[in-house]
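Visitor: Can you look at this prediction? I've put the sequence above it.
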Amino acid sequence: MSAASTSTPHVDLAVVGAGIIGLATAHRYLADHPGRRVVVLEAEARPALHQTGRNSGVLHSGVYYRPGSAKAKLAVGGRSSMVEFCRRHGIAHEVCGKVIVAVDRTERERLAVLAARAVDNGVEAELIDARRLAEFEPYCAGVEALHIPSTGIADYSAVCGVLIAEIEAAGGELRTSTRVVGITESADSMRIATTTGDLEAARLTNCAGLRCDQVAALAGAASGYRIVPFRGEYYELTPERSYLVNNLIYPVPDPSFPFLGVHLTRMIDGTIHAGPNAVLALAREGYRWSDISGAQLREHLANRGLWRLAQRYWRTGAAEVWRSLNKAAFTRALQRLVPDITVADLVRSPAGVRAQAMDPDGELEDDFAVTTSRRSTHVLNAPSPAATSSLEIAKMIVSGIEA
């Protein structure tokens, strides 16, 4: 071994990205392999600033996802694991249940399909009439609803805090303000170039979220996947109107569109969040219309799959943009579920950006997606329910490292 390589720090596992999946992976690896050296590399000054820190805090039950898919399996197991983790560590959470509400006959038919899917996925669910719906949500309008008692809410930022504390207690290291700029894989190690110095790792796991495809490309493991960022914008009900929502109220999703639609969610602090819509972001971290990246614009314009998506969903996409620009239109979407909500009841809340992968065929990836090289693992699609599923995703990743 050369003097240069001897002086380069060496670890057993380098994890890129300190969101909830990256932290859960480092935590799981150290739990399974006490005494090994692990470093988590985070480009931002603090962990969990993007998808993890800006999500709605929902503990998803697993009702929406295609039976047999990774999302379905990992959401069901992950919800139970996350509830147990929160209980064990005294993290704020509540299994409060939710309703998915049909407002007309067409939606009742789609609701019946969801009810059957819940059965296939092993999720407890009950179709209820308007009278029963009013018992759960007195201000909600609907002809029928699917009640999912296992859905809940949790403080995922607090979960990350516990994961970091236990990683560091086990000898792991979190390096913030450290961006990965190069990856070279050899027969026995990964050499990782970062903005704070190089290191070598026996294994690398990429959980970089909005930048995961770029990190994977450095390792030659993107496999044709690319991230298409979608901004989700939220409002919040004013405190004096929070009584309009008890827990979680969701619409029946459009099966042809890969988002759940504008909904109402009680957060763990008691506030009621409304949203999100889904508009194409003009930067990876594009939380506002004014956040524009020239590189991202060029990537969008060159993306033939995105053009095909726009042709297919242009009406839906136009409606999402209109709701983004027009508060009254956003309010009308909410009034389908809770008619008493008015424009004056809503105040802006921080937006999030979903790291949605497009597959090599130019289609939006519907399931979790992971690629591998000889010494690296890359999580290339992990939108909702990834936070719910994070402990089980970590278990899957670590078992794959050892395989």
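Guide: Right, received. Where do you want to start?

Visitor: C-alpha only now, for contacts and for neighbours.
Guide: Fine.

Visitor: In which helix or strand does residue 228 reside?
Guide: Residue 228 is part of strand 226-237 when elements are defined by DSSP states H and E.

Visitor: Next, please give the residue ranges for the helices of the protein.
Guide: For the chain, applying DSSP state H gives helices covering 3-7, 20-32, 70-89, 105-120, 130-136, 156-169, 212-218, 294-302, 304-312, 314-325, 327-335, 386-402.

Visitor: so which of those gets nearest residue 350?
Guide: In terms of CA to CA, the element of these nearest to residue 350 is helix 314-325, at 13.0 Å.

Visitor: name the helices or strands packed onto that closest one?
Guide: strand 279-280, helix 327-335 (3 or more CA pairs under 8 Å, 6 or more residues apart in numbering; DSSP states H and E).

Visitor: try this one side by side with the last:
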Amino acid sequence: MTAGEEFEIFLVTAPGLEAALCAEARERGFKAPTRVKGGVTVTGGWPEVWRANLELRGASRVLARIAEFRALHLAQLDKRARKVPWGEILRRDLPFRVEASCKHSRIYHQRAAAQRVETAIREALGASVSPEAEICIKARIEDDLCTVSVDTSGETLHKRGHKEAVAKAPMRENLAALFLRLCGFDGSEPVVDPMCGSGTFVIEAAEIAAGLKPGRSRRFAFEQLAGFDAAAWRRLQEKGGSQPPPAARFFGSDRDAGAIQAARDNAARAGVAGWTEFRQQTISDLTVPEGPPGLVIVNPPYGGRIGERKRLYPLYNALGQVLRARFAGWRVGLVTNDASLAAATGLPFAPPGGPVSHGGISVMLFQAGPLS
């Protein structure tokens, strides 16, 4: 695969958020964004792979699809895997690993399939196999069609590289970004999270408003691939330059002092401390910020996650009472796994969108507002 060659790039996201990620990819100028189950496909070359990792907030991984062929048995898989130009993709001096999945195929043994691809690469290229390798080749065999991809991200992209402290049951950054997008947030309005934990929603909103690239503080697996151009990568990182500070401000509060300190530390590492404010307080002490209305977005505890569900109804009810009394004109986004908990707020929520997988729990985004 040459530097200028285009191929399919698969942007992975949580099931249920494909449309939101597709909209983001289109907005960021990626070619031919198409929703598929579990993510979005776009077309491009290696620079687009780099840019997707650097700029897309809603993706959890970026997979470069490097080959596709039919494989009806393991010997055929071995033979056709050897025809992939591995020397143009992998470095012989760095280890790799292979993950395989099989669905509705005559090849059904995933570990055996992974071993065949490992052997093909090792013997064709001379690189070593290691279960701890950062470079991961993914072979997906579905209906006897094998799609071979390289995971160009490494660690999942919700790990922005500047959030070290986390609270209980944290919202992942890529999910937070897409929930903000679904609520219509574009960076121009204030955001309040009254149960902010370690600050994910607030920090993500401030970064969006400031035009900061989500991948600016971390490294990626593609930096270890053959043909990686470090100088071109630096130019891409620097592209766009500095932007004026956002006019809006972003507020988080939580009753847990440790969570508030974590949020402040995370905001400082992210470079958004100047536009964020975190305060230890209960829901009953929540006050509306000065200035124009904006978005209240909150990920409260829910049953099966933190605490028992029956004990949470008073919390949701108190949240709703405070928002109705003090936040006229503000929109509300609430993430929970239980429609009855959302109803306990008494807020005029529209029917939620489809469920989204969050840490193995199906959650929904409930939206209301502007409140009267």
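Guide: Yep, it's here. All values derive from a computational prediction rather than experimental measurement.

Visitor: Quick TM-score on the pair, please.
Guide: After superposition, the two chains reach a TM-score (TM-score structural alignment, normalised by the length of the second structure) of 0.27; 165 aligned residues with a CA RMSD of 6.7 Å.

Visitor: Could I get the helices and strands packed on helix 314-325 of the first structure in CSV, plus columns for distance to residue 191 of the first structure and mean neighbour count?
Guide: Below are those laid out as CSV (distance: least, CA to CA, whole Å; neighbours: other CA atoms under 10 Å):
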stretch, distance to residue 191 of the first structure, mean neighbour count
strand 279-280, 35, 20
helix 327-335, 48, 19
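
Visitor: Serialize the ones you listed to a markdown table and add fields for distance to residue 315 of the first structure.
Guide: Formatted as a markdown table, these follow (distance: least, CA to CA, whole Å):
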| stretch | distance to residue 315 of the first structure |
| --- | --- |
| strand 279-280 | 12 |
| helix 327-335 | 15 |
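
Visitor: how many neighbours does residue 357 of the second structure have?
Guide: The local packing of residue 357 of the second structure (other CA atoms under 10 Å) involves 16 other residues.

Visitor: got it, and residue 342 of the second structure?
Guide: Burial of residue 342 of the second structure is recorded as 24 neighbouring residues (other CA under 10 Å).

Visitor: mind checking how far the residue lying closest to residue 397 of the first structure once chain neighbours are set aside is from residue 389 of the first structure?
Guide: With CA to CA, 6 or more residues apart in numbering as the measure, residue 25 is the residue that lies nearest to residue 397 of the first structure, at 7.0 Å, once sequence neighbours are left out. Distance from residue 25 of the first structure to residue 389 of the first structure, counting by CA to CA, to the nearest Å: 12 Å.

Visitor: What residues of the helix or strand containing residue 232 of the second structure count as buried?
Guide: Residue 232 of the second structure is part of helix 230-238, with elements assigned from DSSP H and E. Using 16 or more other CA atoms under 10 Å as the test for burial, helix 230-238 of the second structure gives 233, 237.

Visitor: Can you name every helix or strand that it contacts?
Guide: So helix 230-238 of the second structure, by 3+ CA pairs under 8 Å, 6+ apart, packs with helix 46-55.

Visitor: Tell me which other helices or strands the next helix or strand after the helix it packs on touches.
Guide: Using DSSP H and E, the helix or strand that follows helix 46-55 of the second structure towards the C-terminus is strand 61-70. With contacts defined as 3+ CA pairs under 8 Å, 6+ apart, strand 61-70 of the second structure has these neighbours: strand 7-12, helix 46-55, strand 145-151.

Visitor: ok, back up a step: next secondary structure after the helix holding residue 232 of the second structure?
Guide: Moving toward the C-terminus from helix 230-238 of the second structure, the next helix or strand (DSSP H and E) is strand 250-254.

Visitor: What residues sit buried inside that following strand?
Guide: 250, 251, 252, 253, 254.

Visitor: Only the buried residues of the helix or strand just after it, if you could.
Guide: Reading on from strand 250-254 of the second structure to the C-terminus, the next helix or strand found by DSSP H and E is helix 257-270. Buried residues in helix 257-270 of the second structure, counted by 16+ other CA under 10 Å: 258, 259, 260, 261, 262, 263, 264, 265, 266, 267, 268, 270.

Visitor: and which of the residues you listed is nearest residue 140 of the second structure?
Guide: residue 270 (35.9 Å).

Visitor: For the closest residue to residue 129 of the first structure other than its chain neighbours, give me its contacts.
Guide: Sequence neighbours aside, residue 144 is the residue nearest to residue 129 of the first structure in space, at 4.6 Å (criterion: CA to CA, 6+ apart). Contact analysis of residue 144 of the first structure by CA atoms under 8 Å, 6 or more residues apart in numbering lists 101, 102, 103, 108, 127, 128, 129, 130, 133.

Visitor: Quick check: the closest residue to the first one other than its chain neighbours vs residue 249 of the first structure, distance?
Guide: This means residue 101 of the first structure. Spatial nearest neighbour of residue 101 of the first structure, chain neighbours left out: residue 145 (4.3 Å); criterion: CA to CA, 6+ apart. According to CA to CA, residue 145 of the first structure and residue 249 of the first structure sit 10 Å apart.

Visitor: Now list whatever residues contact both of the two.
Guide: Residues touching both residue 145 of the first structure and residue 249 (CA under 8 Å, 6+ apart): 99, 100, 101.

Visitor: Narrow these to those that are buried.
Guide: For these, a neighbour count by 16+ other CA under 10 Å gives the buried set as 99, 100, 101.

Visitor: Just the residues you listed: which are in strands?
Guide: Members of those lying in strands (criterion: DSSP state E): 99, 100, 101.

Visitor: hang on, the earlier thing: closest to residue 265 of the first structure out of the shared contacts of residue 145 and residue 249 of the first structure?
Guide: Closest approach to residue 265 of the first structure among these (CA to CA): residue 99, at 10.6 Å.

Visitor: I'd assumed residue 148 was in contact with the closest one.
Guide: Yes - contact criterion CA atoms under 8 Å: residue 99 of the first structure and residue 148 qualify, at 6.2 Å.
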